[in-house]
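Asker: 3D, please:
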Amino acid sequence: MSESTDPATLAPGGFVRNPNCPEWGLGRVQSVVGSRVTVNFEEVGKVVLDLAAASLETVEPDR
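Answerer: I've put the predicted structure just below:
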């Protein structure tokens, strides 16, 4: 279910979760610029994360 959080593995439109903040819910990647990723999470809205300091798990959305 989880994959590397190497920015090269993330693409706009992909779905992720932050394992350190599960209460944020499912997130959809908006943009990837270098190691910075902008994600729109269900419960907290838009968050910009630096993958040097944060990890994400790529997931398939529950449909």
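
Asker: C-alpha only now, for contacts and for neighbours.
Answerer: Noted.

Asker: how about the strands of the chain, start to end?
Answerer: Secondary structure of the chain by DSSP state E: the strands cover 15-17, 27-33, 36-41, 45-50, 57-59.

Asker: how about this one, so we can line them up?
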Amino acid sequence: MGMGSLLEPGMLVRHPEKPDWGLGQVQSNIGGKITVNFEHAGKQVILSDLVDLMPVFEPPHSTRRN
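Answerer: Coordinates of the predicted model:
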């Protein structure tokens, strides 16, 4: 079992096989179907049985403070 069941709306993720899609935000996670809005690919439905999305925990660079 992968990380898919732990992903919740609002979490940031990356698709391990589609780095060009950029950062994505989880919209929903229902029955193994994870809807993610990616910055360069738009809204995609990912099957958690087939793809282990990678959670992103670091803040975006634009929000860093010195």
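
Asker: and the strands of structure 1, which is most packed in?
Answerer: Greatest average neighbour count among the strands of structure 1 goes to strand 15-17 (a mean of 23), per mean count of other Cα atoms under 10 Å.

Asker: Show where it falls in structure 2, residue numbers please.
Answerer: Strand 15-17 of structure 1 corresponds to residues 12-14 in structure 2, going by TM-score structural alignment.

Asker: from the middle of its chain, how far away would the matching stretch be?
Answerer: 3 Å (Cα atoms, centre = their mean, to the nearest Å).

Asker: what do you get for stretch 39-55 of structure 1?
Answerer: Worked out by Cα atoms, centre = their mean, stretch 39-55 of structure 1 lies 6 Å from the chain centre.
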